[in-house]
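>>> after the sequence you'll find the predicted model.
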Amino acid sequence: MASSQAIHTFCSQLDASPSQRDTVEKYAKAIHEVIMDIGGKIAESMGLKGDYCKEWPCQFRINKYHFTPQSVGSAGVQLHTDSGFLTILQDDENVGGLEVMDKSGEFIAVDPLPGSLLVNLGDMATVWSNGRLHTVKHRVQCKEAKTRVSIATFLLGPKEEAVDPPPELVDSDHPRLYNSFTYEEYRKLRLSTKLQAGEALALVRT
């Protein structure tokens, strides 16, 4: 998302009109600034200094669900966690379906709230924070036979470097919990094992 050329290519794939292209480019720039700001504030809240996520790649995705009468009651997206560090979601303001799992295993509906953005943490946040931050399990259920659209921005993790917790977050009271690996290695691990709801974290523990 930090690349204007990548956004241009994305718009071309959508066959976007000049007006649509202008909207997407402005949105991408603004939401990229927001996710970088939130990432920086998370680090700051943990007593860390420095630009920990400024060079981390971001991914922009538009999800479109064609819910039919036959699909009502089924899953639009199965239970999962996001593999990256941080997600900002602009959910459909008219069609619900997003549900998050609480600590007891119960699902809580996240009803559409016009003008809002949803923020949640992914698996990389758990690894990077040495277990202090927790990933969020969620799913999308088909509630009604309508088209549902959501726009997601993912702050993934270091592009080539290993995902290691800052030294300040590792001490005798908080020993290192996870082995060193890259985001891409972890993404491939999730795909190969089909462990999409945070279970893959157990495979990379020390």
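Ah, there it is.

>>> contacts, neighbours, all on C-alpha from now
Fine.

>>> strands of the protein, start to end?
Remark: strands assigned in the chain by DSSP state E are 58-66, 75-80, 86-90, 98-101, 107-109, 118-121, 138-141, 147-155.

>>> tell me which of these lies nearest to residue 169.
strand 118-121 (17.7 Å; CA to CA).

>>> list the buried residues for the closest one?
120, 121 (16 or more other CA atoms under 10 Å).

>>> before we move on, the earlier item: got the strands of the chain as a markdown table, with distance to residue 47 columns?
A markdown table is the format used below for those (distance: least, CA to CA, whole Å):
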| stretch | distance to residue 47 |
| --- | --- |
| strand 58-66 | 24 |
| strand 75-80 | 30 |
| strand 86-90 | 18 |
| strand 98-101 | 28 |
| strand 107-109 | 32 |
| strand 118-121 | 18 |
| strand 138-141 | 29 |
| strand 147-155 | 20 |
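
>>> select, out of these, the one closest to residue 12.
strand 58-66 (14.2 Å).

>>> give me the buried positions along that closest one.
Quick answer for strand 58-66 (16+ other CA under 10 Å): 58, 60.

>>> by contact count, what packs against it?
strand 147-155 (3 or more CA pairs under 8 Å, 6 or more residues apart in numbering; DSSP states H and E).

>>> what lies in contact with the strand it packs on?
31-32, 35, 56-67, 84-92, 95 (CA atoms under 8 Å, 6 or more residues apart in numbering).

>>> likewise for stretch 5-15?
By CA under 8 Å, 6+ apart, the list of residues contacting stretch 5-15 reads 1, 21, 24, 25, 28.

>>> another one to put next to it:
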Amino acid sequence: MWSEVFSHPWHPTEDFTHLLPENPPEYRDVFSEYAREIGTLMNRLLSLISQGLGLDEDCLLKRLDGVTGLQVIKDGKWVPVDPVPGAFVINLGDQIQVMSNGRYKSVHHRAVTNKWLPRVSVAMFYAPNDETVIGPIEDLIDEEHPPIYRSYKFKEFMEEFYRQEGNRRRVKEAFEM
């Protein structure tokens, strides 16, 4: 399966607006507001997951030091964002499973398409920087819960992700102990 994608970066503390398209004229303002809200949502979710694991509320946020980016995909071709309502999916991915030492499980991402209606995906990615070390959080490891995964840099994860292209990806399994 192939796709063409419109994408650009965004970060909650750095100004990337000069990288955004100038047309349509309101795009920069609308996207900036959307990105701020998504950033707030992600911070809240990471806080709740941290607390659910019995950790400080900012534990995962500090460890991920995330950057975000937007991608718009329509049936393999980029299109302007269409305001048609759709499903809302939050995919926190394999890193949460690894850092939680398997207490939270990631799921295989699936999308349903059909031959009658086009599908537009607007994905906002929240990922660590390349040098961020991902591994089981020490406070979640003890004699009853030994580490399931080895620590790795996020760039290693992405290299493995692209290496498995064309297959049913099982990236986190490559880092199992």
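That came through fine. Just so we're clear, the structure is a prediction, and the values are computed from it rather than from any experiment.

>>> if we can go back for a sec, please narrow the contacts of stretch 5-15 of the first structure to those residing in helices.
21, 24, 25, 28 (DSSP state H).

>>> quick one: map residue 47 of the first structure onto the second structure.
Using TM-score structural alignment as the criterion, the counterpart of residue 47 of the first structure in the second structure is residue 54.

>>> ok, now residue 34 of the first structure?
Aligned counterpart of residue 34 of the first structure in the second structure: residue 41 (TM-score structural alignment).

>>> one more: residue 17 of the first structure?
Alignment note (TM-score structural alignment): residue 17 of the first structure maps to residue 24 of the second structure.

>>> how close does its match get to residue 40 of the second structure?
Counting by CA to CA, to the nearest Å, the gap from residue 24 of the second structure to residue 40 of the second structure is 25 Å.

>>> quickly note the distance from the match of residue 17 of the first structure to residue 50 of the second structure.
39 Å.

>>> who has more neighbours, those two?
residue 50 (19 against 8; other CA atoms under 10 Å).

>>> helices of the second structure, start to end?
27-52, 59-64, 93-99, 154-163.

>>> off-centre distance for the third one?
Distance, stretch centre to chain centre, for helix 93-99 of the second structure: 10 Å (CA atoms, centre = their mean, to the nearest Å).

>>> that one vs the first structure, average offset?
Here the mean offset of helix 93-99 of the second structure against the first structure after fitting is 0.8 Å, by mean CA distance after the TM-score superposition for the first structure.

>>> in the first structure, what residues pair with that helix?
Counting by TM-score structural alignment, helix 93-99 of the second structure corresponds to 122-128 in the first structure.

>>> list the buried ones in the matching stretch?
Buried-residue list, stretch 122-128 of the first structure, by 16+ other CA under 10 Å: 122, 123, 124, 125, 126, 127, 128.

>>> likewise for stretch 166-177 of the second structure?
171, 172, 175.

>>> let me have those in CSV, extended by distance to residue 159 of the second structure.
Formatted as CSV, those follow (distance: CA to CA, whole Å):
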residue, distance to residue 159 of the second structure
171, 10
172, 12
175, 12
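
>>> closest to residue 105 of the second structure out of those?
residue 172 (10.9 Å).

>>> got a list of what residue 57 of the second structure touches?
So residue 57 of the second structure contacts 46, 47, 48, 50, 51 (CA under 8 Å, 6+ apart).

>>> recalculate using a threshold of 10 Å.
Counting by CA atoms under 10 Å, 6 or more residues apart in numbering, residue 57 of the second structure makes contact with 43, 44, 45, 46, 47, 48, 49, 50, 51.

>>> residue 193 of the first structure -> the second structure?
In the second structure, residue 193 of the first structure lands on residue 164 (TM-score structural alignment).

>>> so that match sits against residue 170, correct?
Yes: with contacts counted by CA atoms under 10 Å, residue 164 of the second structure reaches residue 170, the gap being 7.8 Å.

>>> translate residue 150 of the second structure into the numbering of the first structure.
For residue 150 of the second structure, the residue aligned by TM-score structural alignment is residue 179.

>>> quick one: contacts for its match?
Residue 179 of the first structure neighbours (CA under 10 Å, 6+ apart): 127, 162, 163, 164, 201, 203, 204, 205, 206.

>>> to residue 132 of the first structure, which of the strands of the first structure lies closest?
strand 118-121 (11.5 Å).

>>> return the distance of the residue located most distally from the centre of the first structure relative to residue 108 of the first structure.
Relative to the centre of the first structure, and counting by CA atoms, centre = their mean, the farthest-placed residue is residue 172 at 30.7 Å. Distance of residue 172 of the first structure to residue 108 of the first structure, computed by CA to CA: 37 Å.
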